[in-house]
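In: Have a look at this prediction, sequence included:
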Amino acid sequence: MDLNKLTTSDKVIAGSAIALLIFSFLPWFKVDFGPFGGDVTVNGWEWFFWGILPVILGIVMLAQVAVSAFSPDTKLPDLPVTWGQVHLGAGALAAILVVLKLLIGQTGWDRAFGLFLAAIAAVGLAVGGFLKFQEEKSGTSTAPPSAF
């Protein structure tokens, strides 16, 4: 597996997708019972629309990047839009959903660190999608040159 085949956008998408998957298991919201002891936390897997769907979008983006980079003989389906547009839309949707959950919150619950990290990773997916779209638009969707 030659990682030099990956473009900058591919690396951003891959890193962000893996990070979002990991951060979805961390606490997104918590309730502290103070002097009565204990607290309760929930992670991103508690909500399909706000947590699971962005993770699925990230995994799909990662899968397309991996297939294109490491299995160039594989024929991906022809779409009415480019893969850059698909990545841009999927990354933007993932970012919007997680950031909205961050802004809206959960009634009676405090935001926990996992939600902030997941929001950063989801924005990373949007940035990676934008970079991939720009690469296709400019026609420079090749891997960067090797140092040697």
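Out: Looks like it arrived, so ask away.
In: can we go C-alpha only for contacts and neighbour counts from here?
Out: Will do.
In: can you give me the strands for this protein?
Out: 27-32, 39-43, 110-111 (DSSP state E).
In: Can you tell me which of the ones you listed is most buried?
Out: Mean neighbour count (mean count of other CA atoms under 10 Å) peaks for strand 27-32 among the strands of the chain, with a mean of 19.
In: what sits up against that one?
Out: For strand 27-32, contacts defined as CA atoms under 8 Å, 6 or more residues apart in numbering pick out 38-44, 106, 108-116.
In: if we go to 6 Å?
Out: With contacts defined as CA atoms under 6 Å, 6 or more residues apart in numbering, strand 27-32 is touched by 39, 40, 41, 42, 43, 109, 110, 111, 112, 114, 115.
In: quick one: which of those is nearest residue 127?
Out: For the contacts of strand 27-32, the residue nearest residue 127 by CA to CA is residue 115; the value is 18.3 Å.
In: What's the biggest helix in the protein, counting residues?
Out: The residue-count maximum for a helix in the chain (DSSP state H) belongs to helix 113-138.
In: and that helix, how far out from the chain's middle?
Out: Put simply, helix 113-138 sits 6 Å off its chain's centre (CA atoms, centre = their mean, to the nearest Å).
In: and the comparison structure, right after this:
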Amino acid sequence: MNIRALTRGDGVVIGAAVLLFIASFLDFYSADCDGGPYCDDIDMPNGWDTETLFVVLPSVFLIGLIGAGLVIAGRFQPESRKVSGLTLDQWGSGFVVVAAWDSLWSLMVTPDKGSPGVGAILALVATLASAAAVIATPRVPALKAPLMPAAAPAAPSPYGAQSPYGAQAPQPGYGYPGPGGAQPGQPGQPQGGQPGQPSFGGQPGPAGQPAQAQAAGGSDFAPFWFAVPVARPLYAEDGSSSTIAELAPGTWYLAVEQRGQALVAQTQDGRRGVLQDTTGIQRG
């Protein structure tokens, strides 16, 4: 599990789930008894009082907490993994929206001589915040940003060309991330007598294929290793919308070609595709 897969919108969902859990233990309704002598003796129900609020517990609190859990769990699962045709975060998004509606409805049907308690009000705030987050995150860049920013790249060296992505391009005969990386086809062999770094993403390219043959971006482009801050799809090279793989955070991939702002990336098993969203990638 890589926490860098979480977005700021997911952070809002997590915070709203914590607030919803706290609200479940607070009075869901309060009594309007006009200061009568028995007001202090009235025990108002909370969300876990199944005898009085047998509908509120599953329809507001449980479905809201389960929905938030599914949204977060879906960030660590590939998009191809679905349940009844929907991904986990899509199921979770539906759950939290239903919880928000049920929470609002529970305030509309407050019993006679009663009013919403602090538990009901906090539950409404939490479910509305969670529903707004799951709906707005795919559409608002500020919420799509990683919750934990990627580590800052190392300071550029005076040796080697500069990449359009703001970090130093690798030296000829690229290797694994870090100085003195091993050459493709020569695992563990040092460059210039320096100890080699371990592989982070597998051997690039078919066995025996020269490394230089993969650099199709011209003389100004040198292949480099990179990692994505969040899971991102890798599209087919023919320009279609079909997805051939999904790049996961915490794994190094090899960029072998540049196409405008996009990169042609190679996975551990040798598949190649176009990474269209290169914002926030971490250079190796």
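Out: Arrived safely, thanks for sending. All values derive from a computational prediction rather than experimental measurement.
In: How alike are these chains, TM-score-wise?
Out: The TM-score (TM-score structural alignment, normalised by the length of structure 1) is 0.74; 142 aligned residues with a CA RMSD of 3.1 Å.
In: Among the contacts of strand 27-32 of structure 1, which one lies nearest to residue 125 of structure 1?
Out: Once CA to CA is applied, the member of these that ends up nearest residue 125 of structure 1 is residue 115, at 15.1 Å.
In: residues touching the closest one, list them.
Out: Neighbouring residues of residue 115 of structure 1 by CA under 6 Å, 6+ apart: residue 28.
In: Could you find the counterpart of it in structure 2?
Out: Matched to structure 2 by TM-score structural alignment, residue 115 of structure 1 sits across from residue 120.
In: what's the distance between its match and residue 93 of structure 2?
Out: Applying CA to CA, to the nearest Å, one obtains 21 Å for the distance of residue 120 of structure 2 from residue 93 of structure 2.
In: Repeat that for residue 2 of structure 2.
Out: For residue 2 of structure 2, the distance to residue 93 of structure 2 (CA to CA) stands at 21 Å.
In: out of the two, which sits in the busier spot?
Out: Remark: of residue 2 of structure 2 and residue 93, residue 93 carries more neighbours, 24 against 12, as counted by other CA atoms under 10 Å.
In: and the gap between the more buried one and residue 67 of structure 2?
Out: In terms of CA to CA, residue 93 of structure 2 sits 6 Å off from residue 67 of structure 2.
In: that older thread, how about CSV for the contacts of strand 27-32 of structure 1, with distance to residue 16 of structure 1 added?
Out: Formatted as CSV, these follow (distance: CA to CA, whole Å):
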residue, distance to residue 16 of structure 1
39, 29
40, 27
41, 23
42, 21
43, 18
109, 26
110, 25
111, 21
112, 19
114, 14
115, 14
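In: Leaving out the residues flanking it, which one is nearest to residue 123 of structure 1?
Out: Spatially, and ignoring its direct neighbours in sequence, residue 123 of structure 1 is nearest to residue 95 (4.9 Å; CA to CA, 6 or more residues apart in numbering).
In: Give the aligned equivalent of that neighbour in structure 2.
Out: Looks like residue 95 of structure 1 aligns to residue 100 there (TM-score structural alignment).
In: isn't that match right up against residue 128?
Out: Yes: between residue 100 of structure 2 and residue 128 there is a contact at 5.3 Å, judged by CA atoms under 6 Å.
In: Comparing those two, which residue is more hemmed in?
Out: Neighbours were counted for residue 100 of structure 2 and for residue 128 using other CA under 10 Å; residue 100 has more, 26 against 19.
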